[in-house]
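1. Sequence and predicted structure are below.
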Amino acid sequence: MDNVLNDDGVLYIKSAEAFAEGRWQEAAEIYPWPLYSILIAVVQKATGAGFDIAAYILNTAFYALLAWAYVACIEALGGSRRDLLIALAFFLALPSVNDYRGFVIRDIGFWPFYMLALLAIFKFQRNPGWGAAAGWGASMIVATLFRLEGLVFLVGMPLVAFFDRPSPWCQRIVRFLQLNLGLAVAAAITLVWLRIEGMQAFLGRLNEPLMWIELLRSQISAGLGEKAASLGQIVLPKYSTGFALPAVFTILLLILLTHTVKSVGALGIAGLAFGARPSAYPHRQTQAFWLAVVLNFGILLAFVVVQFFLTGRYVMTLGLTLALMVPFGLSRAYDRWKQWRGNRPARNWPFVAAVALFLFMVVDSLFSFGVSKAYLKEAGQWLRTQTPADARIYSESTIVGYYAAKRGDEWKRTQPPVEEVVASDAALQNYDYVVILLGRDGKEPENLSGIVPLREFRNERNDRVRIFKAADILNAHTAKAAGRQSDLAR
């Protein structure tokens, strides 16, 4: 972890700063899903730390809560002491969880409350009552305030009440209504909000579910067909064009499957292989677990159909849910291995392999093998200390702009594209410095060709930040224009 804020983290920090200063409307405009930013502001007020440090303190609390909730879920499913120890060790070593410990993202708030909601519903399955139902609803409402997909679980998970076959239907209906207490509270809060704000509230985040439904409908009705047609025309021979649409669906499932496997790791997959059997669970009522898996899979499938990509953090909720199987599976695998081994030391290799996988997970979690982003922070800090206090900076990077911290708006994403800025004398006159980003194989805009940057920062992959004086670019434009005039005069 190189202690550099991520792009979204800049927005949360800036929104938190606005909340702390009482600029609520501006804070909501910076990021219109405010709970995470509000909590950062609260922690900052309570500790007096910087806003970025306050965010990391908050994330540490969320990670601790997530670890506790995960182990508590294993216990609620009937886990033994050994299962709980395996669960704790597996969770603490899970790279997909630790990969985000340096990020400032609202997902880190969503995960523990989602897991607390599962814990409540597992308890409800064993001992139905209003207390567990209220715990489910409250936890899922808070989770939804971090990420809107919590609404899918708030609506879908109460259906688990109908899966309890031994219970009469009247009892199932009562339990279904109990689990919908949270949804009723959420609906009441929404109605009050609309009463205060009016229907224009639907122009913001409340309209997102309808927007996603429309995007999904559009992709299913036309978008997937267009992608299949392109695949058939460009990649497949004419005799194989009938396989284009199945190939598109295969690609979508492969994207989802790959990220899911990464989320639980190799040792997790081994645990799932043994844990996916009902006999692995001391407590057989696992309908809520499987329903959560189905809902997670449906959310991700809808997202990948619309966007055609996934990132690891989007799959974390599914990965954490599947990880509930792993301790039971590993415990069962250990018992099976002891029986198979007997008194033959030559059969120690499965245990040695499992320990090696675990140690690899620990190393992967403790040490970051990703590409460093420290060069972005270094570039921003150089701008802050080595340029005039009133310098006007155009930054293509949100992160560089945040650490430059001059006028305070360099981090905003609403600035024009860099190609437009460096091509226009009128645009360049609004800035003193121009900051551009280049990937390892990236090329500068044509208008910057031949201009020596004032400073350059790079990482080990040769990703670069180049800082130019706007005056140097303007002078180059003037020289090129004069050269063209001279050529015409000849």
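-> Perfect, I can see it now.
2. okay, CA-based contacts and neighbour counts for the rest of this
-> Fine.
3. who does the longest helix anywhere in the chain touch, helix- and strand-wise?
-> Ranked by residue count, the top helix of the chain under DSSP state H comes out as helix 244-275. Using 3 or more CA pairs under 8 Å, 6 or more residues apart in numbering; DSSP states H and E, the elements in contact with helix 244-275 are helix 95-98, helix 224-234, helix 287-307, helix 316-322, helix 326-341, helix 349-366.
4. got a list of contacts for the fourth one?
-> Contact partners of helix 316-322, identified using CA atoms under 8 Å, 6 or more residues apart in numbering, comprise 96-97, 111, 114, 260, 263-264, 272, 289, 292-293, 296-297.
5. tell me which of those is nearest to G242?
-> F297 (27.1 Å; CA to CA).
6. now the helices and strands packed on helix 244-275 in JSON lines, with distance to I74 and mean neighbour count?
-> Below are the helices and strands packed on helix 244-275 laid out as JSON lines (distance: least, CA to CA, whole Å; neighbours: other CA atoms under 10 Å):
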{"stretch": "helix 95-98", "distance to I74": "17", "mean neighbour count": "21"}
{"stretch": "helix 224-234", "distance to I74": "40", "mean neighbour count": "16"}
{"stretch": "helix 287-307", "distance to I74": "11", "mean neighbour count": "18"}
{"stretch": "helix 316-322", "distance to I74": "11", "mean neighbour count": "23"}
{"stretch": "helix 326-341", "distance to I74": "8", "mean neighbour count": "19"}
{"stretch": "helix 349-366", "distance to I74": "19", "mean neighbour count": "15"}
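7. okay, now the one to match up with it:
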Amino acid sequence: MKKFENLFDAYEPKYGLLFCLALAAFIKILLLCLFQKPINADGTLYISIAKHFADGRFSDGMALYPMPFYPALIALVHFIIPNWDLAARLLSIFFMTFAIVPLYFLTRDLFNRHAAFWSAFAFAVSPVFNEWSVDVIRGTGFVFCVLWAVWLGQKALKLEKPAFFVWTGAISVISFLFRVEGIFLIVFFPLFCIVRMLQKPKTAVSMAKGLMLWLAFIAVLGGAGLTAAHLNQMPVNRLDSVTSKADAALQLEFMDKYMERYKALEKLEGTPPFYHGRQNLLETTRHFMYLVYLTGFGKIFIKVIFPCFFVALFFSSWRPMQVQHAFILGLIGFYLLLVYLNLINRDFMQHRFVFAPACLVYPWVGQGLNNLFNRVKNSFRPNFWLFCFLAVFLVVPASKAFHSVVKRDDSVIIEAGRFAKQNELLRDARVLTNDSQLPYYGGLTVDQFETIPNKYEDDYAGMGKIAIKKQIDIIYIKVSDEKDIMPQFSGYRLIKKFPSDDRIIYIFGSAQFCKDKGLLQ
């Protein structure tokens, strides 16, 4: 233990950040190299848009999805790295690796250099962040910008220098270009500044100057963006969605949805196997729906942080609380509250919705790990407890990261796509699929095929009717291997079947298509 402690004290001050960056890059690149996994479904959309941008077809790309910033970055990286999948994934790896830099600076300013090291270390080995770093998602760039914006924002609050206000505004806007949740930071920062000015009148003048610069910068940048979008008649960054959601929130629409479900549960109470007895399961659930939602919400939040690192929060230091701590904790609370209300409104939530607030908790994770490490150094059996410490906070999360990627290693999708591409099956064909990954690896962009609506996921007769109605040439579907019966489509022949451990991919062709391609025996 003494040797480890001496090495740590000697090298951590100079090389702690570099070590964490190297560790993060090593894990992510190893995950990328070892496991052949298809691009996630959202990634096929972003790469399809990027391909349109690279070919100069901007209106076609914008028609697919009105958030062009991330696909444009993929297109730029593609000029250097000609493989689309690799270019997009390396962009994600870059964001998730170098997000460690603002996180390190943020934790150092909030606590100390040692806490900053452990915060960066935990972020580098965190399973969810490593898993998402090899996906093609907007969340990686979003978190990268949010961490920089929050670090600059807390510097602005502490030093009250105009430059920090301007940079906070600039990077907040860039975060909004990745995900619309960036609006949370844009709204919260000026509100917090106003509260700060009311609490501390002595700083009101300097704070007001900085805030006015921030507002002017946001107004100019936002106005320029809206003008450009209006002139080109393009919806940009789902601004209509943001305004409609804000309007719905002000009208308490989530409460209407809550009461809908409340009344639906009330009606079910009299149906078997439930009875009218007091405090039955449905009655209890109905009265405490907000806690049920909160439980599921908390479960997702803890999963994203990772349970081992969530436990470290109980060993963190929460006092004394300075303005920077209050700003970040207030932002986390504001963000989580809005996401929770959105959960109640939509009755649905994905892990990526809490990606940013989970990252902002990591300074306190780092301080908790630092406190634990100090206890280990001063314990009765330091070598044993150091082994346990490294096992829990290094081996377990790193192993989980590798397990998560292995579990999702679905190379049969790539194999099927390679077959379709080599045989030019999808070229000039009308394709119907239940998974955008399949035709993507066959060489198509997402606007070159039809996707089956979710309600027909297991309704093969319904799929067949859609195929006949739309005069589909190829039905290209993914089916769980738990379904032992092979799908049958009237007027379509099986071209190829690709089985794997947990799913089967089928390629069916219409009789006329098979005849034209010479596929009939």
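-> Perfect, thanks for sending it. Since we're looking at a predicted model, the values are computed, not measured.
8. quick one: TM-score?
-> With the length set by TM-score structural alignment, normalised by the length of the first structure, the two chains reach a TM-score of 0.84; 465 aligned residues with a CA RMSD of 3.3 Å.
9. related to what we said a few turns ago, mean deviation of the longest helix of the first structure from the second structure?
-> Helix 244-275 of the first structure: mean distance to aligned residues in the second structure after superposition is 1.5 Å, counting by mean CA distance after the TM-score superposition for the first structure.
10. starting at the chain centroid, how far to stretch 369-381 of the first structure?
-> In this view, stretch 369-381 of the first structure has its centroid 20 Å away from the chain centroid, taken as CA atoms, centre = their mean, to the nearest Å.
11. Tell me which residues are up against it.
-> 2-4, 399-405, 456-461, 464-465.
12. and of the helices and strands packed on helix 244-275 of the first structure, who's closest to M199 of the first structure?
-> helix 287-307 (26.5 Å).
13. ok, and what's touching that closest one?
-> So helix 287-307 of the first structure is contacted by 118, 121-122, 149, 152-153, 156-157, 160, 163, 215-216, 219-220, 224, 252-253, 255-256, 309-310, 314-315, 317-318, 321-322 (CA under 8 Å, 6+ apart).
14. Derive a PyMOL selection command for the buried subset of the residues you listed.
-> Of the contacts of helix 287-307 of the first structure, the buried ones can be selected in PyMOL as follows, counting by 16 or more other CA atoms under 10 Å:
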select buried, resi 118+121+122+149+152+153+157+160+215+216+219+224+252+255+256+310+314+315+317+318+321+322
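15. Can you say which of the contacts of stretch 369-381 of the first structure are buried?
-> V4, I399, V400, G401, Y402, Y403, A404, A405, F457, R458, R464, V465.
16. got the contact list for the residue nearest the centre of the first structure?
-> The centre of the first structure sits closest to R313, judged by CA atoms, centre = their mean, with a distance of 3.4 Å. Counting by CA under 8 Å, 6+ apart, R313 of the first structure makes contact with Y100, D107.
17. repeat that for 6 Å
-> Contacts for R313 of the first structure (CA atoms under 6 Å, 6 or more residues apart in numbering) come out as none.
18. And it, how close does it get to L148 of the first structure?
-> With distances taken as CA to CA, to the nearest Å, R313 of the first structure is found 15 Å from L148 of the first structure.
19. Equivalent analysis for G48 of the first structure, please.
-> From G48 of the first structure to L148 of the first structure the distance is 31 Å (CA to CA).
20. between the two, which one's more packed in?
-> Taking other CA atoms under 10 Å, G48 of the first structure and L148 do not tie; L148 has more neighbours (17 against 11).
21. Which residue in the second structure aligns with that one?
-> Using TM-score structural alignment, the partner of L148 of the first structure in the second structure is V180.
22. Near W169 of the first structure, how many residues? Count them for me, please.
-> Counted with other CA under 10 Å, W169 of the first structure comes out at 13.
23. That one matches what in the second structure?
-> Match for W169 of the first structure (TM-score structural alignment): P201.
24. any idea how far T295 of the second structure is from its match?
-> According to CA to CA, P201 of the second structure stands 40 Å off from T295 of the second structure.
25. Then I39 of the second structure?
-> Distance from I39 of the second structure to T295 of the second structure, by CA to CA: 31 Å.
26. Check A264 of the second structure too.
-> On the measure of CA to CA, A264 of the second structure and T295 of the second structure end up 21 Å apart.
27. picking that back up, what's the spacing between the longest helix of the first structure and its chain's center?
-> Relative to the centre of its chain, helix 244-275 of the first structure is centred 18 Å away, using CA atoms, centre = their mean.
28. What residues sit buried inside that helix?
-> 244-245, 248, 252, 255-256, 259-260, 262-272, 274-275.
29. now Y394 of the first structure, what's its secondary structure?
-> Classification of Y394 of the first structure by DSSP: H, G, I helix; E, B strand; the rest coil places it in strand.
30. Which residue of the second structure sits opposite it in the alignment?
-> Alignment note (TM-score structural alignment): Y394 of the first structure maps to L432 of the second structure.
31. What's F508 of the second structure aligned with over in the first structure?
-> Checking TM-score structural alignment: F508 of the second structure goes with F468.
32. So its match sits against R455, correct?
-> No - counting by CA atoms under 6 Å, F468 of the first structure does not reach R455; the two are 7.3 Å apart.
33. Of these two, give the one with the bigger neighbour count.
-> Using other CA under 10 Å, the more surrounded residue of F468 of the first structure and R455 is F468, with 22 against 14.
34. what does stretch 242-250 of the second structure contact?
-> Counting by CA under 6 Å, 6+ apart, no residue outside stretch 242-250 of the second structure touches it.
35. same thing with stretch 464-476 of the first structure?
-> Residues outside stretch 464-476 of the first structure that contact it (CA under 6 Å, 6+ apart): 432-438, 453-458.
36. Please identify the nearest residue in space to K262 of the first structure, excluding sequence neighbours.
-> The shortest distance from K262 of the first structure to any non-neighbouring residue, by CA to CA, 6 or more residues apart in numbering, is to S96 (7.2 Å).
37. Oops, could you answer that again for M361 of the first structure instead?
-> Per CA to CA, 6+ apart, closest to M361 of the first structure is A93, 5.6 Å.
38. For burial, what's the neighbour tally of the counterpart of that neighbour in the second structure?
-> Under the alignment (TM-score structural alignment), A93 of the first structure pairs with V125 of the second structure. Residues lying near V125 of the second structure (other CA under 10 Å) number 24.
39. All the strands of the stretch 101-250 of the second structure, residue numbers only.
-> Under the criterion DSSP state E, counting those that start in this stretch, the stretch 101-250 of the second structure carries no strands.
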